[in-house]
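Trainee: Sequence isn't available, so here's the structure alone:
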């Protein structure tokens, strides 16, 4: 037994030289010194590395081909993610619908001093009481200036970080004839431009209101993301309907001179963010 061990040790540790020669002139090209012990050691390391790499690939990249439970796990994970996303979307849609309904109440004149109703079926244009709408619109604007308009209060130091991060498309080119000034009940800006100039949406959104009033003429309102609503007044024509999904730059109206509060073709634009009137000049270059 001792002799066998000695013989095995001598065989493993015996030094050998591998010489690589040119076949034509027998000149040496390379020389390698080795023992069988080193060959076995490096072969074992290579085998361990190959096994580790194979194990990693089978459990990661190749998992979908070799593991029959992979598809089931992926499906369950996607179902869980979709469930959370659906709950989040449902909450966002509910909040947006409530906000849109409130804006509709304001535009239709169905608003009280300290309350904005949560729901009401939109009436057709032929059934609107324009006199009452004009009267309630004036009352609503007065409440804004006094700060008693419920959730719709004017704030100058509002948190508009998200709003400033949005990109706005210029709805129309021209010069500003009347700036934003809530002190005189002017909650938007007036832009004078060419006759029959198309009015474009300043951002992606959904049309939530179209109508006509004695004072403001043809009106269209668009709901954007981040609880932002843009309102365009005194148009000669409206090219979109309630419920239409539009993109930034889409034509939604034609500039006009409709309504009593106008002395010439121009566009009156209002921006309402989280229920507060903001100055469009701070976010859009005209």
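Mentor: Received it, and whenever you're ready, just let me know what you need. Just so you know, these numbers come straight off a predicted model, no measurement behind them.
Trainee: From here on, just use CA atoms for contacts and neighbour counts.
Mentor: Fine.
Trainee: Which helix or strand lies directly C-terminal to the strand ranked longest in the chain?
Mentor: The strand spanning the most residues in the chain, taking DSSP state E as the definition, is strand 228-238. The element immediately downstream of strand 228-238 (helix or strand, assigned by DSSP states H and E) is strand 245-246.
Trainee: Contacts for stretch 5-23 next, please.
Mentor: Stretch 5-23 is touched from outside by 27-37, with contacts defined as C-alpha atoms under 8 Å, 6 or more residues apart in numbering.
Trainee: Narrow those residues to those in strands?
Mentor: For the contacts of stretch 5-23, membership in strands holds for 28-35, with DSSP E as the criterion.
Trainee: CSV please, covering these and showing neighbour count and distance to residue 17.
Mentor: What follows is the ones in strands among the contacts of stretch 5-23, written out as CSV (neighbours: other C-alpha atoms under 10 Å; distance: C-alpha to C-alpha, whole Å):
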residue, neighbour count, distance to residue 17
28, 11, 12
29, 9, 13
30, 10, 10
31, 10, 7
32, 9, 6
33, 9, 5
34, 13, 6
35, 14, 9
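Trainee: can I get the residues you listed in CSV with distance to residue 237?
Mentor: Written out in CSV, the entries for the ones in strands among the contacts of stretch 5-23 read as follows (distance: C-alpha to C-alpha, whole Å):
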residue, distance to residue 237
28, 94
29, 90
30, 90
31, 92
32, 91
33, 93
34, 92
35, 94
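Trainee: Residue 218: what's its closest spatial neighbour, skipping adjacent residues?
Mentor: Among residues not flanking residue 218 along the chain, residue 212 sits closest, at 4.4 Å (C-alpha to C-alpha, 6 or more residues apart in numbering).
Trainee: how many neighbours does that neighbour have?
Mentor: The number of residues packed near residue 212 is 21, by other C-alpha atoms under 10 Å.
Trainee: got it, and the one 5 residues further on?
Mentor: Neighbourhood size, residue 217 [other C-alpha under 10 Å]: 20.
Trainee: again, but for residue 11
Mentor: For residue 11, the count of nearby residues is 13 (other C-alpha under 10 Å).
Trainee: second one coming, line it up with the first:
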């Protein structure tokens, strides 16, 4: 009985049917389709499977999945991972602090302490660490060096400034004095006749505050020293230091040159200023 019903059902599924479309005015058959119940079930089943597959792909690989209630978005997942790492780090810190307190108790009670080994954080890739200077570090270093380069207070402020009488000056260049100091005549320094291409030396440690060329003085360089002392070197053929550079006493800062029509004579004009007033260099420097 059951087998006969089953055969009848299978037979019904395979029965062919004709779906026709007629012209209503003249009853002419325009289009027809032969199908069975099995064909209809297969077509609709396939369409249903394709729709389910397409919706699944659309939700899985597009941001539409974030609109599903309860589905975490990318920020939530990032927070979950970050919180998991923080919890792991906190657990490690708590363990280390507990061991540290145990060691303190051991010390107080006179017992031997436990050696605490520092283990690297497994969440960080230490092999990929770059130990070179970062861009931010380089910018900070350049800024600090630039500020210190033009800062005149390069000496120890805790030292009490000595009077200029106690200062030992290096001779800027050995030579013969052509014009001595004479403030009334406008000669604010000492003009020396030195050997050609002689190096000009810094009289004291200090910072270069000016270096350049002019028609009247040629290449000149000015150095600021501690105790409000300034030395000026003029008539040079070229300077060896730039503005802002620190120089030591006796360090070469320029090369002597000629002035005017005196082509065969190397000259150097050396001025010494103290508290903003020019003074006679011959009283403090041995030429």
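Mentor: Structure received. Model, not experiment: these values are computed from the prediction.
Trainee: Any idea what the TM-score comes out to?
Mentor: Overlay of the two chains. TM-score (TM-score structural alignment, normalised by the length of structure 1): 0.43; 132 aligned residues with a C-alpha RMSD of 2.7 Å.
Trainee: can you pull the buried residues of stretch 52-61 of structure 2?
Mentor: Buried residues in stretch 52-61 of structure 2, defined by neighbour count with 16 or more other C-alpha atoms under 10 Å: none.
Trainee: repeat for stretch 91-104 of structure 1
Mentor: The neighbour-count check on stretch 91-104 of structure 1 (16+ other C-alpha under 10 Å) flags 96, 99-104 as buried.
Trainee: now, which of those residues lie within helices?
Mentor: Helix and strand membership here follows DSSP state H; of those, those in helices are 96, 99-104.
Trainee: Please report the distance of residue 142 of structure 2 from residue 209 of structure 2.
Mentor: Counting by C-alpha to C-alpha, to the nearest Å, the separation of residue 142 of structure 2 from residue 209 of structure 2 is 20 Å.
Trainee: neighbour count winner among these two?
Mentor: Neighbours per residue (other C-alpha under 10 Å) separate residue 142 of structure 2 from residue 209, with residue 209 holding more: 19 against 12.
Trainee: pretty sure residue 252 of structure 1 is touching residue 199, no?
Mentor: Yes. Checked against C-alpha atoms under 8 Å, the pair residue 252 of structure 1 and residue 199 is within contact range at 5.9 Å.
Trainee: End to end on stretch 21-38 of structure 2, go ahead and measure it.
Mentor: Across stretch 21-38 of structure 2, the straight-line distance between its terminal residues is 21 Å, by C-alpha to C-alpha.
Trainee: what about the helices in structure 2?
Mentor: Under DSSP H, structure 2 gives helices at 2-14, 37-60, 74-109, 135-149.
Trainee: could those be laid out in JSON lines, adding distance to residue 271 of structure 2?
Mentor: As requested, those are arranged in JSON lines below (distance: least, C-alpha to C-alpha, whole Å):
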{"stretch": "helix 2-14", "distance to residue 271 of structure 2": "120"}
{"stretch": "helix 37-60", "distance to residue 271 of structure 2": "84"}
{"stretch": "helix 74-109", "distance to residue 271 of structure 2": "66"}
{"stretch": "helix 135-149", "distance to residue 271 of structure 2": "24"}
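Trainee: Can you say which of these is nearest to residue 20 of structure 2?
Mentor: Comparison of these against residue 20 of structure 2 by C-alpha to C-alpha identifies helix 37-60 as nearest, at 15.6 Å.
Trainee: For stretch 237-252 of structure 2, measure first residue to last.
Mentor: According to C-alpha to C-alpha, stretch 237-252 of structure 2 extends 13 Å from its N-terminal end residue to its C-terminal end residue.
Trainee: hang on, isn't residue 272 of structure 2 packed against residue 231?
Mentor: Yes. Residue 272 of structure 2 sits in contact with residue 231 when judged by C-alpha under 8 Å, with a separation of 4.8 Å.
Trainee: Sketch out the strands for the stretch 1-150 of structure 1, chain order is fine.
Mentor: Counting by DSSP state E, counting those that start in this stretch, one finds strands in the stretch 1-150 of structure 1 at the ranges 15-21, 28-35.
Trainee: Now tell me what touches the last one from outside.
Mentor: Looking back up the chat, that one is strand 28-35 of structure 1. By C-alpha under 8 Å, 6+ apart, the surrounding residues in contact with strand 28-35 of structure 1 are 12-22.
Trainee: coming back round to it: out of the strands of the stretch 1-150 of structure 1, which is closest to residue 278 of structure 1?
Mentor: Checking these against residue 278 of structure 1 by C-alpha to C-alpha gives strand 28-35 as the closest, at 81.7 Å.
Trainee: quick check: angle from that closest one to strand 15-21?
Mentor: Calculated by axes from the mean of the first three to the mean of the last three C-alpha atoms, to 10 degrees, strand 28-35 of structure 1 forms an angle of 160 degrees with strand 15-21.
Trainee: Leaving aside the residues adjacent along the chain, what's closest to residue 71 of structure 1?
Mentor: The shortest distance from residue 71 of structure 1 to any non-neighbouring residue, by C-alpha to C-alpha, 6+ apart, is to residue 64 (6.9 Å).
Trainee: try residue 233 of structure 2
Mentor: Leaving aside its sequence neighbours, residue 233 of structure 2 sits nearest to residue 270 (C-alpha to C-alpha, 6+ apart; 4.9 Å).
Trainee: do you know how far the one you found is from residue 102 of structure 2?
Mentor: 72 Å.
Trainee: For these two, indicate the residue with more neighbours.
Mentor: For residue 270 of structure 2 versus residue 102, neighbours defined as other C-alpha under 10 Å are more numerous around residue 270 (23 against 14).
Trainee: quick one: contacts for that one?
Mentor: Taking C-alpha under 8 Å, 6+ apart as the definition, contacts of residue 270 of structure 2 comprise 172, 189-192, 231-234, 281.
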